[in-house]
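Q: Have a look at this prediction, sequence included:
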Amino acid sequence: MSSIFELSPRCQELQKRLTDFVENDCLPAEEIYESQVGKGDQRWKVVPPIIEELKAKARSLGLWNLFLHKGYPEGPGLTTLEYATLCEITGRCPRVAPEALNCSAPDTGNMEVFAKYGTAAQKQKYLVPLMNGKIRSAFAMTEIAVSSSDATNIETRIDRVGDHYIINGHKWWISGAGDPRCKVFLVMGKSDPGNESAYKQQSIVIVDAETPGVEVVRPMTVFGYDDAPEGHCEVKFVNVKVPVSNIIAGEGRGFEVIQGRLGPGRIHHCMRAIGMAERTLDLMIARVTDPSRRTFGHILARHGTIAADVAKIRIEINAARLLVLSAADKIDKVNAKGALRDIAMAKVMVPNMLQKAIDLAIQAFGAAGVSQDTPLARFHAAARCLRIADGPDEVHIQQLARFELFRGDDIREKQDAVKRRRAQILANNSKL
């Protein structure tokens, strides 16, 4: 990576320190973390104590809040590219490592919103405790009754009444809403549904989690996993009343805010996915080269299809990594809006690559691959969800196709110029 993309000496040192922390502290803590998640009626009330131990150590090692771009004074001074390389390392331990570093979604995106758009009062009340890891947050956009892949469909109403907003809406798949530490929601809804621009009808407001009218209906499951204690929940907002000072950036700027939030976030997800793919490949290689596991007289790796699968996964991981790092580098150079095409390519390619790699690894493990004895089953669920989250494959493919097809006129013009030049050359040669 460093031979192609320029990484600061500080980033390279952080990579070494983080790798050691993930391998020697986070990965060994995975089983402990899962055992400490609440059971029964305590499932959404208990935060595994091990996570606080890991957070304390990460902070002492200087591995804290690494996500916030160097453009923010509150951040550690890393570029999007540099942080992307660190995301890959945490992706090897996705349930534990990101939170241990205070770098887990949806908090990272929400903290960036507060850092970029928040008033001094909003930063003091919400950003400071979030960056200190004292509270958690949720981002409430997707809705149960509409196709939320097109965010102009959002129906939640944010109506101004005097010095307050009244919020009514029915959301679901709201990450973080089940966590007992969740103290604040960023809620997207329509404040000006009659605006002639479909992209200026929406606003984002801050809602304290304990505000009357906020109801966490239920946690959603993902292939049977509920992701406690954080959760992806169905949430209702019924006549929720907040002061007008809780608006983010101003009325009608909801789309602007979410685009700034989602672009870098998609890259972070993709790099963590590559970390998951690398660990998946490591698990697969350890399994198929184990001399105690033989079929038809040979270790699994001696069978041609298995060996070919390992090689193919390696090729696809490396290709995906370069694509994502290129997108991160472009964000640094021309901002997220200028890197939309690159982000779209990465968001489509990486989850599909990860899903394929996990599927092949599960096949090599046999029944063990779908059991609780390996992380592959949970990885598979996460990979499949990532093809929907933050914009489904189809939306990014459609966006990418528009970028490419927009070049049609220019391409035809160049082709016509070549034909004219060819005709001139032929005419001149015929005179010789």
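A: Good, I have the coordinates.
Q: use CA for all of it now, contacts and neighbours both
A: Fine.
Q: The nearest residue to Ile50 once chain neighbours are set aside and Arg17, how far apart?
A: The shortest distance from Ile50 to any residue other than its chain neighbours is 6.2 Å, reached at Tyr33 (C-alpha to C-alpha, 6 or more residues apart in numbering). Between Tyr33 and Arg17 the computed distance is 22 Å (C-alpha to C-alpha, to the nearest Å).
Q: what's the answer for Gln415, then?
A: Applying C-alpha to C-alpha, the value for Gln415 to Arg17 is 53 Å.
Q: Who has more neighbours out of those two?
A: The residue with more neighbours, out of Gln415 and Arg17, is Arg17; 15 against 12, by other C-alpha atoms under 10 Å.
Q: Now do the more buried one against Arg59, distance only.
A: Distance from Arg17 to Arg59, counting by C-alpha to C-alpha: 12 Å.
Q: same deal with Ile274?
A: The separation that Ile274 has from Arg59, given C-alpha to C-alpha, amounts to 24 Å.
Q: who's more crowded, these two?
A: Neighbour totals were compared for Ile274 and Arg59, and Ile274 leads with 29 against 15 (other C-alpha under 10 Å).
Q: element containing that one, please.
A: helix 254-288 (DSSP states H and E).
Q: What is the subsequent helix or strand relative to that helix?
A: That would be, after helix 254-288 and using DSSP H and E, strand 294-295.
Q: could you point out which element follows that following strand?
A: In N-to-C order, the element after strand 294-295 by DSSP H and E is strand 298-299.
Q: packing partners for the helix or strand just after that next one?
A: Counting by DSSP H and E, the element after strand 298-299 in chain order, helix or strand, is helix 304-338. With contacts taken as 3 or more C-alpha pairs under 8 Å, 6 or more residues apart in numbering; DSSP states H and E, helix 304-338 sits against helix 80-90, helix 254-288, helix 340-365.
Q: Just put these in TSV and tack on distance to Met188.
A: What follows is these, written out as TSV (distance: least, C-alpha to C-alpha, whole Å):
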stretch	distance to Met188
helix 80-90	25
helix 254-288	7
helix 340-365	22
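Q: on contacts alone, who are the packing partners of the helix or strand containing Pro129?
A: Element membership for Pro129 (DSSP H and E) is helix 128-131. Contact here means 3+ C-alpha pairs under 8 Å, 6+ apart; on that basis helix 128-131 packs against helix 107-117.
Q: another one to put next to it:
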Amino acid sequence: MALTYDDLHIYFTREEWSLLDPSQRRLYKDVMLETYRNLMVIGCYWESHQIEEHCQSDRRYGRHERSPAGEKPHEYAQCDKAFSYYGHLRKHERIQTREKPSEGFQHNKALACHSSLQIHKRTDTGEKPYKCNQCDKTFLKPRYRRLHERTHTGEKPYKCDQCGKAFAQHSTFYLHKRKHTGEKPYECNQCGKAFAQRRCLQIHKVTHTGEKPYKCNQCDKAYSQPSHLRIHKRTHSGEKPYKCNQCDKSFVSHSHLQSHEKIHTGDKPYKCNQCDKAFSQPRYLQIHERAHTGKKSHECNECGKAFAQHSTLRLHKRTHTGEKPYECNQCGKAFAQSSHLQIHKVIHTGEKLYKCNQCDKAFSQQSHLQVHKRTHTGEKPYKCNQCDKAYSQHNGLIIHTRTHTGEKPYECNQCGKAFAHYSILQYHRKNHTKETQRM
């Protein structure tokens, strides 16, 4: 009888079994065979010739080796069929005799006490007798409980000798080492792309099928990965489990928190190769690079206005539809953009989370803090392409360019006079008010 993963699953998870090399697998199978022999000694009857046949077969052919030149040495005595693998012969015998794999074991009291049998029985009953003494979680084996307990103790016994990173589980440590070696054993059979982990390959395969089996039960959205659906569901529940320990802001995903934390550290690793600007996230760099190319591939089908980003087009379309999906839960005011709602909420709280590290000033918005910092540095990143003037704020540059174009977008609704600046229009309107009061 050939031993497979199914015979050893009470000792290993499938992931752990896949990480073993052939020599380690053979070692563990030999240990299992020895265990079965010991069971016979304590009162368990098992057809001993099967054990001997397996040992001989395993030594001669190995677990997966086929006999040379297509030879089929394993013959079934009751019919003319022959097989290359001993395991295939045993499977055929079971089909003919309707033998179940568990048959051959005669349970008695001595065997019932054997730990391996007890663990195996629990896979059928679902019993998990090993309970964590710090939380309510239970486990099938004490080994699983020990691994779990490390989440409470913080114990990480497996340390990488190349980067110093430590891990609680050997399997995670084993996968980490591939980052240093560059090993990628899991290859896509459609495009040849390789991955360090099997689950990454499974996720990648969905890009070929386009399948999105994970559907939200509250809206029509569907996702290719369960983790993406889980994050999406938080937009309905309002749950934000990832909290910043510097400003108490919370996020729906760990990646969003990591991006946010760069605001506090000032880390901007993504640099533009055409100017000196740097960004905390790659997508911000991609957006910025379009300012150099001038490419605007996303066009509104109602007014023809074009945008560099699809997300900006989506927001623009709300100016046509009047859609305002983000509502304040304190005053009921609604907004077209989530960022506008967040800015509005500060009116109710009065909170100013963004503090200047050079003076005592604080701001409710991070963009306001960035503009303020330029008063200390003297930085003027917004330069006019027609003259030498530069400005610390983008709005200042827009107003200045009107001196070149002659554009006057602000028109008085009483006399029709137009102005380049909104502030000048407001001042002009006061003249009409004074005239009315005189009359």
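A: Alright, I've got the coordinates. Given the structure is predicted, the values throughout are model-derived calculations rather than measurements.
Q: Any idea what the TM-score comes out to?
A: Scored by TM-score structural alignment, normalised by the length of structure 1, the superposition of the two chains gives a TM-score of 0.21; 142 aligned residues with a C-alpha RMSD of 6.7 Å.
Q: related to what we said a few turns ago, and the helix holding Pro129 of structure 1, what's buried?
A: Within helix 128-131 of structure 1, the residues scored as buried using 16 or more other C-alpha atoms under 10 Å are Val128, Leu130, Met131.
Q: repeat for stretch 199-216 of structure 2
A: Leu201, His204, Lys205, Tyr214.
Q: On the three-state scheme, the nearest residue to Glu215 of structure 1 once chain neighbours are set aside is what?
A: Leaving aside its chain neighbours, Glu215 of structure 1 sits nearest to Lys236 (5.1 Å; criterion: C-alpha to C-alpha, 6+ apart). What DSSP: H, G, I helix; E, B strand; the rest coil gives for Lys236 of structure 1 is strand.
Q: Can you give me every residue that contacts Lys236 of structure 1?
A: If a contact means C-alpha atoms under 8 Å, 6 or more residues apart in numbering, then Lys236 of structure 1 has Asn168, Gly169, His170, Lys171, Gly213, Val214, Glu215, Val216, Val217 as its contacts.
Q: Make a ChimeraX selection of whichever of those residues turn out to be buried.
A: Applying 16+ other C-alpha under 10 Å to the contacts of Lys236 of structure 1, the buried members can be selected in ChimeraX as follows:
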select :168,169,170,171,214,215,216
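Q: Export the contacts of Lys236 of structure 1 to JSON lines and append columns for secondary structure and distance to Arg421 of structure 1.
A: Listed next are those as JSON lines, based on DSSP: H, G, I helix; E, B strand; the rest coil; distance: C-alpha to C-alpha, whole Å:
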{"residue": "Asn168", "secondary structure": "strand", "distance to Arg421 of structure 1": "64"}
{"residue": "Gly169", "secondary structure": "strand", "distance to Arg421 of structure 1": "62"}
{"residue": "His170", "secondary structure": "strand", "distance to Arg421 of structure 1": "62"}
{"residue": "Lys171", "secondary structure": "strand", "distance to Arg421 of structure 1": "60"}
{"residue": "Gly213", "secondary structure": "coil", "distance to Arg421 of structure 1": "71"}
{"residue": "Val214", "secondary structure": "strand", "distance to Arg421 of structure 1": "69"}
{"residue": "Glu215", "secondary structure": "strand", "distance to Arg421 of structure 1": "69"}
{"residue": "Val216", "secondary structure": "strand", "distance to Arg421 of structure 1": "68"}
{"residue": "Val217", "secondary structure": "strand", "distance to Arg421 of structure 1": "68"}
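Q: Going by distance to Arg420 of structure 1, which of the contacts of Lys236 of structure 1 wins?
A: The shortest gap between Arg420 of structure 1 and any of the contacts of Lys236 of structure 1 belongs to Lys171, at 58.5 Å (C-alpha to C-alpha).
Q: Surely the closest one touches Glu234?
A: Yes - checked against C-alpha atoms under 8 Å, the pair Lys171 of structure 1 and Glu234 is within contact range at 5.8 Å.
Q: what about Ser35 of structure 1, how many residues close to it?
A: Neighbours of Ser35 of structure 1 under the rule other C-alpha under 10 Å: 11.
Q: just Phe419 of structure 2 next, same as before
A: 19.
Q: Give the buried residues for the helix or strand where Asn239 of structure 1 lies.
A: Per DSSP H and E: Asn239 of structure 1 is located in strand 232-243. When burial is assessed from 16+ other C-alpha under 10 Å, strand 232-243 of structure 1 yields the following buried residues: His232, Cys233, Glu234, Val235, Lys236, Phe237, Asn239, Val240, Lys241, Val242, Pro243.
Q: what's the answer for stretch 158-168 of structure 1, then?
A: Buried residues in stretch 158-168 of structure 1, counted by 16+ other C-alpha under 10 Å: Ile158, Asp159, Arg160, His164, Tyr165, Ile166, Ile167, Asn168.
Q: and these, which two are the farthest apart?
A: His164 and Asn168 (13.2 Å).
Q: hey, where'd the helices end up in the stretch 101-250 of structure 2?
A: 109-112, 115-125, 142-153, 170-181, 198-209, 226-237 (DSSP state H, counting those that start in this stretch).
Q: Dump these into TSV; add distance to Ile287 of structure 2 as well.
A: Formatted as TSV, the helices of the stretch 101-250 of structure 2 follow (distance: least, C-alpha to C-alpha, whole Å):
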stretch	distance to Ile287 of structure 2
helix 109-112	67
helix 115-125	53
helix 142-153	39
helix 170-181	29
helix 198-209	24
helix 226-237	23
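Q: With respect to His292 of structure 2, which of those lies nearest?
A: Of those, nearest to His292 of structure 2 by C-alpha to C-alpha is helix 198-209, at 30.9 Å.
Q: tell me what the closest one is packed against?
A: Applying 3+ C-alpha pairs under 8 Å, 6+ apart, one finds that helix 198-209 of structure 2 contacts strand 186-187.
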